[in-house]
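Enquirer: mind looking at a prediction? Sequence and model below.
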Amino acid sequence: MNATLLKYLPENAVTPCLELIKANDVNLKIVNQRVTRHGDYRLMPDGSHQITVNATSNKYRFLITLIHEIGHLVAFEKFGRRIKPHGMEWKQTFQYLMLPFIRPEIFPSSLLPILAKHFRNPKASSTTDAHLSIALKAYDIPTDKIQVFELPSGSVFKLYNGKLFKKGQRKVKRYECVEISSGRVYLFQPHAEVEVVINK
């Protein structure tokens, strides 16, 4: 397990993560990249705890996701199964578990203030915090995808599922984009990753 975790985590995070995994009797599975989620936690029928995390070269994203899911496990065990998955109990647990990792021996100095701000009130996903999502993207392997906020208004873009959209105006924090095939309007996070089809 040590060698596997070293492949996916910052070096100084491996030992404390391993301790959390053992202390909470976690069956950790590292799976191929999923578009809709970075990780998940499940209580299995036999009572064991299974956490799956997407395989990624971005060690900082992997660490945040792993602690996020362990936070679910610990919160459910402490407060019961009726709590909201991303309610106050989970937020407090996630903050508590993550705090020892937010230090320069583990994260780059450029990420530390952004992480400190994020963990004052952690979101259900790091991707819903635009500042953190954009900061973490700097440590991803470069791709041909672009984020919605970088596109000129009127650009046509494609999602992972092949659906085409035209970028419209920004409304508060999100962009109104029209689905080409149906004419329906959808709201997109500014940092959503898409593939450019046409620039107009």
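Expert: Yep, that arrived.
Enquirer: for the rest of this, base every contact and every neighbour count on C-alpha atoms.
Expert: OK.
Enquirer: what about the nearest residue to residue 69 once chain neighbours are set aside, neighbour count?
Expert: Distances taken as CA to CA, 6 or more residues apart in numbering place residue 41 nearest to residue 69, at 5.6 Å, with adjacent residues excluded. Number of residues near residue 41 (other CA atoms under 10 Å) recorded here: 20.
Enquirer: from what I can see residue 41 touches residue 49, true?
Expert: Yes: using CA atoms under 8 Å, residue 41 is in contact with residue 49, at 7.3 Å.
Enquirer: anything in contact with each of those two?
Expert: Residues touching both residue 41 and residue 49 (CA atoms under 8 Å, 6 or more residues apart in numbering): residue 73.
Enquirer: give me the element the residue nearest to residue 69 is part of.
Expert: In this assignment (DSSP states H and E), residue 41 forms part of strand 39-43.
Enquirer: any idea how far that strand is from the middle of the chain?
Expert: 14 Å (CA atoms, centre = their mean, to the nearest Å).
Enquirer: then stretch 13-29?
Expert: Worked out by CA atoms, centre = their mean, stretch 13-29 lies 19 Å from the chain centre.
Enquirer: before we go on, here's another structure to hold up against the first:
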Amino acid sequence: MSVLDKYIPRLAVMPLTQLLEMNAVHLKIVNERKTRHGDYRPLPDGSHRITINANLNQYRFLVTLVHEIAHLVAFKKYGRAIKPHGVEWKHTFQHLMLPFLRPDIFPNDVLPLLARHFKNPTASSDTDAHLSVALKKYDAATDKNYIFELVQGAIFATDNGRKFQKGKKLRKRYECLEIESGKVYLFQPNVQVEVLKS
């Protein structure tokens, strides 16, 4: 419990500790990985390992941890043939997350967005632009901006160093021209980038 105290809201510690113990989970908190917030793996001895990035704010950490526990519980209940983010996982995630969707755990600006997100949860909370932006307010300050905050024509760099120019908005995503190749890529509005020239 003392480990989780550092990473999630206080009132979520006890129920989450019980969930981890009940499911024989080895929780590993790791340095930031750019491609994921967390992951789940069954271990050969019948136990389970969940890894979560240490740099997540307490609300994103909580959602990510429950997301990964939902994989474990769904696989145990329905078998390994299910899709990783299919209907069985969605129902399991909704069921496990429901007790935490409370104003004494999540802030008032995040709670309604979480409630909406959990009507049909996606593989990553980052694909829900409104929820992602609300959760980002609780991150440590960075020098990055969201794509949607940039003016059209702004030059920016992604985490891997590639440079792009922001183009027009389509329905939900933005067309961005890669400077080096001249190819056009689509970006979600809530991708965080480093502005090089606005």
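Expert: Structure's in. What do you need? Nothing here was measured: the structure is a model prediction, and the numbers come from that model.
Enquirer: give me the TM-score for these two chains.
Expert: Once superposed, chain against chain, the TM-score is 0.98 (TM-score structural alignment, normalised by the length of the second structure); 198 aligned residues with a CA RMSD of 0.8 Å.
Enquirer: on that earlier part again, relative to residue 98 of the first structure, how far out is the residue nearest to residue 69 of the first structure?
Expert: Distance, residue 41 of the first structure to residue 98 of the first structure, using CA to CA, to the nearest Å: 17 Å.
Enquirer: repeat for residue 181 of the first structure
Expert: Going from residue 181 of the first structure to residue 98 of the first structure by CA to CA gives 43 Å.
Enquirer: ok, now residue 79 of the first structure?
Expert: 18 Å.
Enquirer: what about these two, which has more around it?
Expert: Remark: of residue 79 of the first structure and residue 98, residue 98 carries more neighbours, 18 against 11, as counted by other CA under 10 Å.
Enquirer: in contact with the spatially closest residue to that one that is not a sequence neighbour, which residues?
Expert: Of all residues not flanking residue 98 of the first structure in the chain, residue 67 sits nearest, at 6.5 Å (CA to CA, 6+ apart). Residue 67 of the first structure is in contact with 94, 97-98, counting by CA under 8 Å, 6+ apart.
Enquirer: equivalent analysis for residue 51 of the second structure, please.
Expert: Counted by CA under 8 Å, 6+ apart, residue 51 of the second structure has contacts 27-30, 38-40.
Enquirer: all helices of the first structure, in order?
Expert: 2-8, 14-23, 59-79, 88-98, 112-118, 130-137 (DSSP state H).
Enquirer: would you list these in JSON lines and tack on distance to residue 194 of the first structure?
Expert: Listed next are the helices of the first structure as JSON lines, based on distance: least, CA to CA, whole Å:
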{"stretch": "helix 2-8", "distance to residue 194 of the first structure": "25"}
{"stretch": "helix 14-23", "distance to residue 194 of the first structure": "33"}
{"stretch": "helix 59-79", "distance to residue 194 of the first structure": "19"}
{"stretch": "helix 88-98", "distance to residue 194 of the first structure": "29"}
{"stretch": "helix 112-118", "distance to residue 194 of the first structure": "24"}
{"stretch": "helix 130-137", "distance to residue 194 of the first structure": "13"}
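Enquirer: return the most buried member of the ones you listed.
Expert: helix 59-79 (a mean of 21; mean count of other CA atoms under 10 Å).
Enquirer: mean deviation of it from the second structure?
Expert: Once the two models are superposed, helix 59-79 of the first structure sits on average 0.3 Å from its counterpart in the second structure (mean CA distance after the TM-score superposition for the first structure).
Enquirer: against the second structure, where does that helix fall?
Expert: On the basis of TM-score structural alignment, helix 59-79 of the first structure is assigned to residues 58-78 in the second structure.
Enquirer: nearest residue to the residue nearest in space to the middle of the first structure other than its sequence neighbours?
Expert: Here the mean C-alpha position of the first structure is nearest to the C-alpha of residue 126 (CA atoms, centre = their mean), at a distance of 4.0 Å. Distances taken as CA to CA, 6+ apart put residue 133 closest to residue 126 of the first structure, at 6.0 Å, once the chain neighbours are dropped.
Enquirer: returning to that earlier point: any buried residues in the strand holding residue 41 of the first structure, and which?
Expert: The neighbour-count check on strand 39-43 of the first structure (16 or more other CA atoms under 10 Å) flags 39-41 as buried.
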